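Visitor: Next comes the sequence, and after it the predicted model I'd like to discuss.
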Amino acid sequence: MNKPAPARMFKPLSVYIGLRYTRAQRRNSFISFIALTSALGTALGVAALITVLSVMNGFEAEIKERILGMTAHASISGLDGELRDWPSLEAPLRQEPKVLGWAPYIEAQTLLNSDTQVSGITLRGILPDYEPRVSEAASRLIEGRLDALRAGGFGIILGEELAKHLGAKLGDKIAVITPEVVATPAGVMPRLKRFTVVGIFRVGMYEYDRNLALIHLDDAARLLRMDDTVSGLRLKLDDVLYARQIARDLGPKLPQQYLITDWTRAHANFFRAIQSQKEMMFIILFLIVAVAAFNIVSTLVMTVTDKRADIAILRTQGMTPGTVMGTFMVLGTVIGFAGTLLGGIGGVVLALNVETLLPAIERTFGLKFISAEVYYLSELPSKLVWADVCQVTGVAFLLSILATIYPAWQASRVAPAEELRYE
């Protein structure tokens, strides 16, 4: 009975020889070194790209969370910019399952005047009982309480940076100056009212910590002479990613025509800028991966030069040019796959542990990469997105394959007679 052929005989010849070449580099250690550096270069590029994208995703998620903690997911106002009889909208809003909460507000641009400083700010009138339904204002307070805002009490809550600028502390008096003017015996004077600082909040976003102050809705109505009207209703939705669609679907369900806006319009330019930065960072760092991948070209060129005699012998034994080309493509693909796999694993590990590793590096070397005073972050956020991992590793591996084509084609063009003439 005939013995079965060894298992290796069933492998495609180009794969078998290509895999043999990855292990048979003892005659030329320099080529082995170049192959190793090509794989490590690809690994470092892939790991760096995955880690940086994860950190940028973390920054975006952190900023979005802080913005949406103080900004309404959507808002309803009248066509003239004011909303009358807002309680009449509560019934239809209760019947909408995608609307989790609502709160009335009055908003205006005013001036704050302390004993030493003046600052233009956004003044927002709120109802303390309703506000926790739509924002995290209560949880962002570092001094005072939200329910310290009482109708007729003329209390005011300042952002942390705004309070520092004005030199204001709890219990201090702050004058709120509106754009309206009143006629007095002394002439035309701006309307102003003195408020008592009853709280200070910190969001971690300069836009709010420096430019926002909160007062009671009734006090805002009296100060701005809005009587029974408000600027609008702020809404909290069950899915912020579909805020635009939910806001669009909500319009026909309301008793009359209103102006409905969502957070994506108010902050569209900001998040578009973040996305553009992420795309540019991807391109810049991907060049590192491209350079490392194309190092495979030099590795294969030197390997082909070293193996020209072997190629000629194999050609005389019947190996086709296509098989020769496939052999060296397998060799380059193995190098690229090893680098991509190692980089992918390393990038995922770094991205998942960057919040732990960075403080350890800072303590060891006495450095400070993230300053809370500048970035409002005490630690580096990271959010691993598996779609990014698949995209980075997939494109890196594809580049590795493309880098093998030219050297492999050159190997397939080796003329056996020319190479063996002097052997």
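Guide: Good, I have the coordinates.

Visitor: can we go C-alpha only for contacts and neighbour counts from here?
Guide: Noted.

Visitor: which helix in this protein runs the most residues?
Guide: Longest helix in the chain, counting residues (DSSP state H): helix 321-365.

Visitor: what's in contact with the very next helix or strand once past that helix?
Guide: Per DSSP states H and E, the first helix or strand lying C-terminal to helix 321-365 is helix 372-375. The contact list for helix 372-375 (C-alpha atoms under 8 Å, 6 or more residues apart in numbering) reads residue 378.

Visitor: try it against this one:
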Amino acid sequence: MNVPFLIAWRYFRSKKKRNIISIISNISMIGVAVGTMALIIVLSVFNGLEDLVRSLYGKSDPDLKITAVQGKSFPVDAFLVNRLKAVPGVQLVTEVIEDNALLRYHERQMVVKLKGVSENYYQQSEIDSAIVDGSHELRRNGEDFALIGAGVQHELSIALENRFAPLQLLYPRNTPGKKTLSMNPETAFNQEPILAGGVFSIEQHVDDSYIFVPLDFAQRLLRYDNRRTALEVKVREGRSLDDTKSELKQVLGPQFNVLDSDEQHVSLLKAIKVEKMFVFITFAFILLIASLNIFFSLSMLVIDKRKDVAILMAMGATPNIIRRVFLMEGAIVAQVGAAVGLALGISICWLQQRFGLVSMGMATSVVNSYPVKMQASDVLWVGVAIVLITIAVSIRPALNAPQIDLRENL
């Protein structure tokens, strides 16, 4: 029989009188419950945002992306492509040329991210499902077309398939032996016209900067010849992504990076994780402050129960048993509050997932309501934080509890 727990539970359930100690204990439980609920909700929102980022970029991201360790581009030939295709997990290899370019339309211009892709690009990308106007095809009837982001179209007021005013794409001309750019625009830039054939909407960062064009168009404009900035790989269905990634690394050697979807956006996902960590630390401190009421209520309880402590010690209770009684009392107050907070937090997250109670409040948002995703690891970390906080605020009153004069209190 756990005597310290039984005594602590009796103190917790005692309804003998409604004094200041019980009021402070109730405030402590409410504070812990609110802090725990807030932690669960905020951490779940960050999980939801992380998943939202993955789903948004997943429409245009390849399963695996091959880039050079050093330099912006690398030579690609049929032999290299065939070696990659020979890897059992590889279904498709798309050649990519990606670089910044100047886009001019009528009298307006802006710097865009130009991405030239080979003809099999749409066999592995879902970007065609993000088309909001026009067609996703980059080549029709032997003519090149550009697929532009919704933000780019809005910025330059681009009309689709305007043959009287096609898009003009310019790229600095690299003249051997010259380190400075010519002041004459006709000699300083390579220039190619192209019609806008379609508009896509994926995510604001992509929509505001990207233009997709056929590979040979990008090759002509950027003068890349047989060089590519990346090779995008689609993994066969049923094959392990990690195994295919390892096999590609063995084939390519240390001169190449093989990046999965998370590694392609490592800085963005890392920023979300860092923000989540700092939010957890901040809310844990708030929870600690809310739990200080436990310290005050226990300190007052120790004073109030001096007679009980003296009687227990006279009956043979050791100082360790007395300390455990008050530690248990603090733990019960904290854990009851935490249990209520967890129940409320999980319930609110479930309601948000199910019914989308809280909207993003933006007409242009890609989702109507705040995304949330509950993870068992978050509940575990919140539990660990509460245990540590409970020990921190309860240990001092518990240590003071056995330090009484028996003669004065019997």
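Guide: Perfect, I can see it now. Just so it is clear, the model here is predicted, and its values are computed rather than measured.

Visitor: ok so, going back, which helices and strands does the longest helix of structure 1 pack with?
Guide: helix 13-23, helix 29-70, helix 268-306, helix 386-403, helix 405-412 (3 or more C-alpha pairs under 8 Å, 6 or more residues apart in numbering; DSSP states H and E).

Visitor: Just put the ones you listed in CSV and tack on distance to residue 192 of structure 1 and mean neighbour count.
Guide: CSV is the format used below for these (distance: least, C-alpha to C-alpha, whole Å; neighbours: other C-alpha atoms under 10 Å):
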stretch, distance to residue 192 of structure 1, mean neighbour count
helix 13-23, 81, 17
helix 29-70, 26, 21
helix 268-306, 34, 17
helix 386-403, 54, 19
helix 405-412, 76, 21
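
Visitor: can I get those in a markdown table with distance to residue 380 of structure 1?
Guide: Compiled in a markdown table, those are given as follows (distance: least, C-alpha to C-alpha, whole Å):
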| stretch | distance to residue 380 of structure 1 |
| --- | --- |
| helix 13-23 | 40 |
| helix 29-70 | 7 |
| helix 268-306 | 16 |
| helix 386-403 | 19 |
| helix 405-412 | 41 |
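
Visitor: In structure 2, what sits opposite residue 346 of structure 1 in the alignment?
Guide: Applying TM-score structural alignment, one finds that residue 346 of structure 1 aligns to residue 344 in structure 2.

Visitor: For the closest residue to its match other than its chain neighbours, which residues are in contact?
Guide: Of all residues not flanking residue 344 of structure 2 in the chain, residue 37 sits nearest, at 6.1 Å (C-alpha to C-alpha, 6 or more residues apart in numbering). Contact analysis of residue 37 of structure 2 by C-alpha under 8 Å, 6+ apart lists 341-346.

Visitor: mind running it again at 6 Å?
Guide: Counting by C-alpha atoms under 6 Å, 6 or more residues apart in numbering, residue 37 of structure 2 makes contact with 341-342, 345.

Visitor: Give me the distance between the aligned residue in structure 1 for it and residue 349 of structure 1.
Guide: When structure 1 is aligned by TM-score structural alignment, residue 37 of structure 2 is paired with residue 47. To residue 349 of structure 1, residue 47 of structure 1 is 9 Å away according to C-alpha to C-alpha, to the nearest Å.

Visitor: next one: residue 139 of structure 1
Guide: For residue 139 of structure 1, the distance to residue 349 of structure 1 - C-alpha to C-alpha - is 33 Å.

Visitor: now swap in residue 213 of structure 1 and tell me
Guide: Noted for residue 213 of structure 1: a distance of 42 Å to residue 349 of structure 1, by C-alpha to C-alpha.

Visitor: Look at those two and report which has more neighbours.
Guide: With neighbours defined as other C-alpha atoms under 10 Å, residue 213 of structure 1 and residue 349 compare such that residue 213 has more, 26 against 15.

Visitor: and that one, what pairs with it in structure 2?
Guide: Correspondence of residue 213 of structure 1 to structure 2, assessed by TM-score structural alignment: residue 211.

Visitor: which ones are touching that match?
Guide: Contacts of residue 211 of structure 2 by C-alpha under 6 Å, 6+ apart are 114, 147-148.

Visitor: could you redo the last one with a cut-off of 10 Å?
Guide: Counting by C-alpha atoms under 10 Å, 6 or more residues apart in numbering, residue 211 of structure 2 touches 98, 101, 103, 112-116, 146-150, 152, 196, 199-200.

Visitor: Which members of those residues occur in strands, if any?
Guide: Under the assignment DSSP state E, the contacts of residue 211 of structure 2 contribute 98, 101, 103, 112-116, 146-149, 196, 199-200 to strands.

Visitor: Now check structure 2 for the residue matching residue 278 of structure 1.
Guide: Using TM-score structural alignment, residue 278 of structure 1 pairs with residue 276 in structure 2.

Visitor: how much space between its match and residue 270 of structure 2?
Guide: As judged by C-alpha to C-alpha, residue 276 of structure 2 and residue 270 of structure 2 stand 10 Å apart.

Visitor: Residue 4 of structure 2 now?
Guide: Counting by C-alpha to C-alpha, the gap from residue 4 of structure 2 to residue 270 of structure 2 is 46 Å.

Visitor: Tell me which stretches of the stretch 101-250 of structure 1 form strands.
Guide: Assigned by DSSP state E, counting those that start in this stretch, the strands in the stretch 101-250 of structure 1 fall at 118-126, 141-144, 155-159, 173-184, 187-201, 212-216, 229-230, 232-237.
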